[in-house]
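> no sequence on this one, just coordinates:
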């Protein structure tokens, strides 16, 4: 399987929105993204300073996406991986790993010292990230506040 990895830009937004909408509205996520909210989500990431994003294509069709933003930290640069997805019919074929390796190599060339992300505790994504070298950071924790209407 020959996968083409390219920069993901606003020019590819329509394809990215379709992929994102498909992936995250299916199990295990079962989200309720509309095309409009998915477009806003991806556009906001692209418009954030330090944006880096890459797409994976197979036979000219977008099958994977990884995107996030560089952030300054007191000892150097970090990368907040905001979104990553692979078309459900193309999962478990190495596309996600290929995208992750490409991202890490590009970030290494920019002297980025760390990549971090948020994902659900009990999900296939967590196992994927661990397989690709990520680990649970015991020093950090995510907290949230539900704002009632």
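Perfect, thanks for sending it. Being a predicted model, the structure only gives us computed values, none of them experimental.

> going forward, measure contacts and count neighbours with C-alpha atoms only.
OK.

> just the strands from this structure, written as ranges.
4-7, 51-58, 61-73, 76-86, 112-116 (DSSP state E).

> helices or strands up against the first one?
What that stands for is strand 4-7. With contacts taken as 3 or more C-alpha pairs under 8 Å, 6 or more residues apart in numbering; DSSP states H and E, strand 4-7 sits against strand 51-58.

> packing partners of the strand it packs on?
Partner elements for strand 51-58 (3+ C-alpha pairs under 8 Å, 6+ apart): strand 4-7, helix 35-47, strand 61-73, helix 95-109.

> the structure to be compared is supplied as follows:
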């Protein structure tokens, strides 16, 4: 997708340092308040680069945000799972996130995927954003078990 100022393309290896920094910065803010260290963020984004598709949205050559997704399988067929959608605060509300989401949905349709899934923090602006784009809650619940009593996640 391209407009006068917006360009969405598959991420290249040279994008990784910027994506890691954007990931760390944006997830350190409310409502997430996650404290990602540089090394761990690099490992996470690097793993995604090796195993998923990352699309980057640039506006006037500046990275506005990115989306990470992969193909998965369910009993009814192939599905698209969106792992991350990160838009820099300065670019929110200006169409970058919508453009990235539309790009992935178009790619999923082209690949004959049945549905698109993602996780969103309950009650946060991201949930409202996804609902505005036709996503809805389902009956699945994310569950966890704390294995280390001193761990914060």
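Yep, that arrived. Keep in mind that this is a model prediction, so the values were computed, not measured.

> turn the helices and strands packed on strand 51-58 of the first structure into TSV, including distance to residue 80 of the first structure.
Conversion of these to TSV gives the following (distance: least, C-alpha to C-alpha, whole Å):
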stretch	distance to residue 80 of the first structure
strand 4-7	17
helix 35-47	10
strand 61-73	5
helix 95-109	11
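
> ok, back up a step: export the strands of the first structure to CSV and tack on distance to residue 21 of the first structure and mean neighbour count?
Shown next, in CSV, are these (distance: least, C-alpha to C-alpha, whole Å; neighbours: other C-alpha atoms under 10 Å):
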stretch, distance to residue 21 of the first structure, mean neighbour count
strand 4-7, 20, 16
strand 51-58, 15, 20
strand 61-73, 12, 20
strand 76-86, 10, 19
strand 112-116, 23, 16
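
> export these as JSON lines, with columns for distance to residue 148 of the first structure.
Output for the strands of the first structure, formatted as JSON lines (distance: least, C-alpha to C-alpha, whole Å):
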{"stretch": "strand 4-7", "distance to residue 148 of the first structure": "39"}
{"stretch": "strand 51-58", "distance to residue 148 of the first structure": "32"}
{"stretch": "strand 61-73", "distance to residue 148 of the first structure": "29"}
{"stretch": "strand 76-86", "distance to residue 148 of the first structure": "25"}
{"stretch": "strand 112-116", "distance to residue 148 of the first structure": "29"}
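
> and residue 42 of the first structure, how far from residue 121 of the first structure?
Between residue 42 of the first structure and residue 121 of the first structure the distance is 23 Å, computed by C-alpha to C-alpha, to the nearest Å.

> cool, residue 114 of the first structure as well?
In this view, residue 114 of the first structure and residue 121 of the first structure are 20 Å apart by C-alpha to C-alpha.

> quick one, what contacts the aligned partner of residue 36 of the first structure in the second structure?
Residue correspondence, TM-score structural alignment: residue 36 of the first structure in this structure matches residue 39 in the second structure. Not one residue lies near residue 39 of the second structure by C-alpha atoms under 8 Å, 6 or more residues apart in numbering.

> ditto for residue 123 of the first structure
Contacts of residue 123 of the first structure were listed using C-alpha under 8 Å, 6+ apart, and they are residue 28.

> the one 3 residues further on too?
The contact partners of residue 126 of the first structure, taken as C-alpha under 8 Å, 6+ apart, are 119, 120.

> what do we get in the second structure for residue 89 of the first structure?
Alignment note (TM-score structural alignment): residue 89 of the first structure maps to residue 90 of the second structure.

> contacts only, for its match.
Under the contact definition (C-alpha under 8 Å, 6+ apart), the residues listed for residue 90 of the second structure are residue 64.
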